[in-house]
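# generate coordinates for the sequence data below:
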Amino acid sequence: MRPSADPDRDRDPTGDYLLQAPVFHPALPFLTTIFGGLAPGKMVFVQGVISVEAERFQVDFQVGCSVSPRADIGLHFNPRFRPRPHVICNSLVHGHWMEETKLPHLPLKRGDRFELLFLLEEDHVKPFATSRAGDAVAKPLFLRSPDLEVPLSRTLPEGFRPGDSMTVRGLVCPDPQELRISLKTLDPSCSLWCFHVSFTDRRILWGSDTEEGHSSGAMLAPCFPFHPQRYFELLFLRQEDQVKVALNGTPFGQRPFPQHLAHSALELTVEGSLVLYGVQNSSQTSQEADA
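Predicted structure coming up:
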């Protein structure tokens, strides 16, 4: 399809944002990535049930998941039920709490179901709280891009140098079989590494592709964090002699990287049971397609 002369004429109004698929019954504490960041106009919706013996709970909007040093927190929303119900709002910057705001009216009660809606505006966040029954159902909404069709292959002409990073964001299909992200030299017989997720036996391997097309390498984690119809964000960070990977902001493993190939032209391939939302390489001018 050719673009129209007027760039706003045939514009899809849903193309400027992404409605992430809901996460039901997550284990606590729960951590997830907000794709695209906390841009003005975004909303975050939280539903739950407050324990009858609860003293407090909190929702934090933070930058990453670093423990030492502790990640900055843009908004710390902390309802407290004792000694008197109230809400504390604050921010954490470089390990120091800022001046807190205390809200004396708490419309939440222990033992109740609740809904929290956070609306992001230019310079502040508006929280709304209600208590009601029912579950929200939201379907993922995104604009498909022909540049992100799977299988995907992209050349990294400047290689993968120390300090470079690659980010792969996607949505797992309803009935997934596997997900494979490979980095190869331009010689197809030489594979640097392959990040392989197998849904059939629920294993994650980070090693090398064999001639038969299978992956060999160490299993990364005893748990299996990928799920059908869930979004994910994989970050590959190149350091001097190794590559580190993080899943949804959480460190997930590392693998040696041959230094003599740092500046060699490489090929990135993504294939498997997924819909791609974005692929970005920090060493290239523009590799990310928004949805």
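# for the rest of this, base every contact and every neighbour count on C-alpha atoms.
Noted.
# ok, residue 209 to residue 59 distance?
For residue 209, the distance to residue 59 (C-alpha to C-alpha, to the nearest Å) stands at 41 Å.
# ah, wrong one, I meant residue 193
As defined by C-alpha to C-alpha, residue 193 lies at a distance of 37 Å from residue 59.
# repeat for residue 169
For residue 169, the distance to residue 59 - C-alpha to C-alpha - is 24 Å.
# try residue 255
Taking C-alpha to C-alpha, one finds residue 255 at 34 Å from residue 59.
# one more, for comparison:
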Amino acid sequence: MAFQGPFFKPSLPFTGPIYGGLRDGLMVIVTGSVLHNCTRFQVDFQCGSTQVPRPDIAFHFNPRFDDGDCVVWNSFERGSWQHEERQYTMPFHKGRPFEIRFLVQSSSFMVAVNGKHYLEFKHRVPISRVDTIGVSGDLEVASISFQGPTAPDIWTARSAAMTNAAFGPGLFYNQSAAFPPGPYFQPQTYSVPYQASLFGGLFPSKSITVSGAVPPSAVRFHINLKVGRDIAFHLNPRFNEKAIVRNSQFNGHWGPEERHLPGGMPLHLGQTFTIWILCELQCFRVAVNGQHQFDYNHRAPNLQQIGQLEIEGDILLSGVQA
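Next up is the predicted model:
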């Protein structure tokens, strides 16, 4: 599957293409917050994006606060809803952030909410027909992102890393369930400071996505991309200075700071955010909530030696993709 970048802060209702369609092993991650006045919302995996006639929906995922606090799932084919399934264990909370992971398998969709397996939905419509994702309802969506199938050796490496104390307990959940062990994280329970290995280092087109919320009393936090003890890229939002400081540190010495933000400080106290760091040949490109903010020219001579991600400070960490 060709690389597909995330959709950041989409306006709802939203429909967007799934380039190359669905395939076994693809994971779609939706992060955001449930509005305080939410009655219901839905995520649809659609066969087309037309409004009229309404396209078939291979998988309709529909939490409802106005119908007994339940989650309904179904398919829509040839103009009619099919057999409805529902569960009265509501994993979402009004006014709270969430993460939903949809793992596409050959026979079913597997769904995890906030790091816990929630349901399995057997395919009724061939996944080869699905080319669009739709999201609507009483939500604020931070990002819709995509992870392709992971090579077995990488899955093994990530599973082994689970025992590393730097990840903290419970990073991977319920490996006895029907999910593969590798890519399922527990949002909202990421401990900070957070550290993770970047297997294979960085290279052009590699991206890192960090999602979370800024506490109302936050002063600063930072994201470091490290080469051993050196810091190839230090991204340091400072709310008391209304700045995002960028720098590098080699042999214990900081270089010249960069602070310029053409549009002003894009992060705000008490609000959710998604930071996307894209590695390119000459620089890191950084977007916040879908808006490009700045470029940072590489100061480390070898990108593939950047092997560690570190996040510390005043942050509620809900998602990391690297």
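# just give the TM-score of the two.
TM-score of the superposed chains, computed with TM-score structural alignment, normalised by the length of the first structure, equals 0.48; 173 aligned residues with a C-alpha RMSD of 4.0 Å.
# coming back round to it: who has more neighbours out of residue 169 and residue 59 of the first structure?
The neighbour count for residue 169 of the first structure versus residue 59, taken as other C-alpha atoms under 10 Å, is higher for residue 169 (21 against 15).
# what sits against the more buried one?
Applying C-alpha atoms under 8 Å, 6 or more residues apart in numbering to residue 169 of the first structure gives the contacts 231-234, 276-279.
# what strand or helix carries residue 245 of the second structure?
Using DSSP states H and E, residue 245 of the second structure sits in strand 243-250.
# tell me what that strand is packed against?
strand 230-238 (3 or more C-alpha pairs under 8 Å, 6 or more residues apart in numbering; DSSP states H and E).
# name the residues of the strand it packs on that are buried.
230-238 (16 or more other C-alpha atoms under 10 Å).
# which helices and strands sit right next to that strand?
Partner elements for strand 230-238 of the second structure (3+ C-alpha pairs under 8 Å, 6+ apart): strand 221-227, strand 243-250.
# tell me the angle of the last one relative to strand 230-238?
Spelled out, that is strand 243-250 of the second structure. 170 degrees (axes from the mean of the first three to the mean of the last three C-alpha atoms, to 10 degrees).
# check the shortest one too.
Strand 221-227 of the second structure and strand 230-238 meet at an angle of 170 degrees, taking the same axes, to 10 degrees as the criterion.
# right, and the helix or strand after the helix or strand in which residue 160 of the second structure is found?
Here residue 160 of the second structure, judged by DSSP H and E, is contained in helix 152-161. Following helix 152-161 of the second structure in sequence order, the next helix or strand is strand 194-197 (DSSP H and E).
# could you say what helices and strands that next one packs with?
Using 3+ C-alpha pairs under 8 Å, 6+ apart, strand 194-197 of the second structure is in contact with strand 308-313.
# what angle do the strand it packs on and strand 230-238 make?
Using the same axes, to 10 degrees: strand 308-313 of the second structure against strand 230-238 is 30 degrees.
# identify each buried residue in the helix or strand that strand 308-313 of the second structure is followed by, please.
Of the helices and strands lying after strand 308-313 of the second structure in sequence (DSSP H and E), the nearest is strand 316-321. Buried residues in strand 316-321 of the second structure, defined by neighbour count with 16+ other C-alpha under 10 Å: 316-320.
# got those residues as JSON lines, with distance to residue 16 of the second structure columns?
Listed next are these as JSON lines, based on distance: C-alpha to C-alpha, whole Å:
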{"residue": "316", "distance to residue 16 of the second structure": "28"}
{"residue": "317", "distance to residue 16 of the second structure": "26"}
{"residue": "318", "distance to residue 16 of the second structure": "23"}
{"residue": "319", "distance to residue 16 of the second structure": "21"}
{"residue": "320", "distance to residue 16 of the second structure": "22"}
